[in-house]
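1. return a 3D structure for these sequence lines:
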Amino acid sequence: MIVTLATYFPLKDLKTNTSLWIENLNPKKDYLFYQQAHPLAIFILQKPLAIIKQEEEAKEILKQGHYVLSPVELNFARQELVLPDPYKKGKYWYVYKALTF
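-> Modelled structure (predicted):
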């Protein structure tokens, strides 16, 4: 016996969440991923983005004027945006702005 379990995720939510990403990610800015990539961001920005894994690396990237897209909150950077993940209900992605000193 095979049982298939489908989760209900309204198409309206997917469209709304996707449009938030499209409206808020600017292809002219320099972004990098922290810890993991998100396919929608790559599609919107239309270019490959590097993935940084270390916290120290992320700090240096922010100091250089880049933006960081992260699935986790970073306590050492200034948060610019919180975007709901269109594919996973209840998950959020954070956009951190370049640090200026």
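
2. rest of the way, CA atoms for contacts and neighbours
-> Fine.

3. packing partners for the strand or helix carrying residue 43?
-> In the assignment (DSSP states H and E), residue 43 maps to helix 39-45. On a contact count with 3 or more Cα pairs under 8 Å, 6 or more residues apart in numbering; DSSP states H and E, helix 39-45 meets helix 11-24.

4. before we compare anything, build this one as well:
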Amino acid sequence: MSLRPPSGLTGSSAGELAFDALGHEILAEKAAALGRAGQRVEETLAKLRDNAEEQLRPQLLKAAAAAVHAYFIQRELCGLRRHDAVIREYNIPRAVLVRLGAS
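-> Sure, this is the predicted structure:
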């Protein structure tokens, strides 16, 4: 039994079609990883905001900074270089950004 590509793809070689499928899979995984990283940012920032104990604040700041750093890296891997809108949207505290080296 032989397989035939869809008519819209007949100009492409089998190697190009396989590469497109792989590229699509890679983009889907990048998007999923970005979503997971964003969810982690939301969770760590919520813990930071909800906590009233001063003793836990340094640990929560460290966790939030690590999550935001990972999220920024994932965004850059997806080609999104500017983070200003994300900082405003997530309302990332200045104390977290300072830990990342931003001022």
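
5. TM-score for this pair?
-> Once superposed, the chains reach a TM-score of 0.24 (TM-score structural alignment, normalised by the length of the first structure), with 43 aligned residues with a Cα RMSD of 4.1 Å.

6. for the helix or strand containing residue 22 of the second structure, packing partners?
-> Per DSSP H and E: residue 22 of the second structure is located in helix 14-50. When contacts are defined as 3+ Cα pairs under 8 Å, 6+ apart, helix 14-50 of the second structure packs onto helix 57-77.

7. same for the helix it packs on, what does it pack against?
-> By 3+ Cα pairs under 8 Å, 6+ apart, helix 57-77 of the second structure packs against helix 14-50, helix 94-99.

8. can you mark which positions in the helix holding residue 22 of the second structure are buried?
-> Neighbour counts over helix 14-50 of the second structure (16 or more other Cα atoms under 10 Å) mark 30, 33-34, 37-38, 40-42, 44-45, 47-48 as buried.

9. mind putting these into JSON lines with distance to residue 84 of the second structure?
-> Shown next, in JSON lines, are these (distance: Cα to Cα, whole Å):
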{"residue": "30", "distance to residue 84 of the second structure": "21"}
{"residue": "33", "distance to residue 84 of the second structure": "20"}
{"residue": "34", "distance to residue 84 of the second structure": "16"}
{"residue": "37", "distance to residue 84 of the second structure": "17"}
{"residue": "38", "distance to residue 84 of the second structure": "15"}
{"residue": "40", "distance to residue 84 of the second structure": "18"}
{"residue": "41", "distance to residue 84 of the second structure": "15"}
{"residue": "42", "distance to residue 84 of the second structure": "16"}
{"residue": "44", "distance to residue 84 of the second structure": "19"}
{"residue": "45", "distance to residue 84 of the second structure": "17"}
{"residue": "47", "distance to residue 84 of the second structure": "22"}
{"residue": "48", "distance to residue 84 of the second structure": "20"}
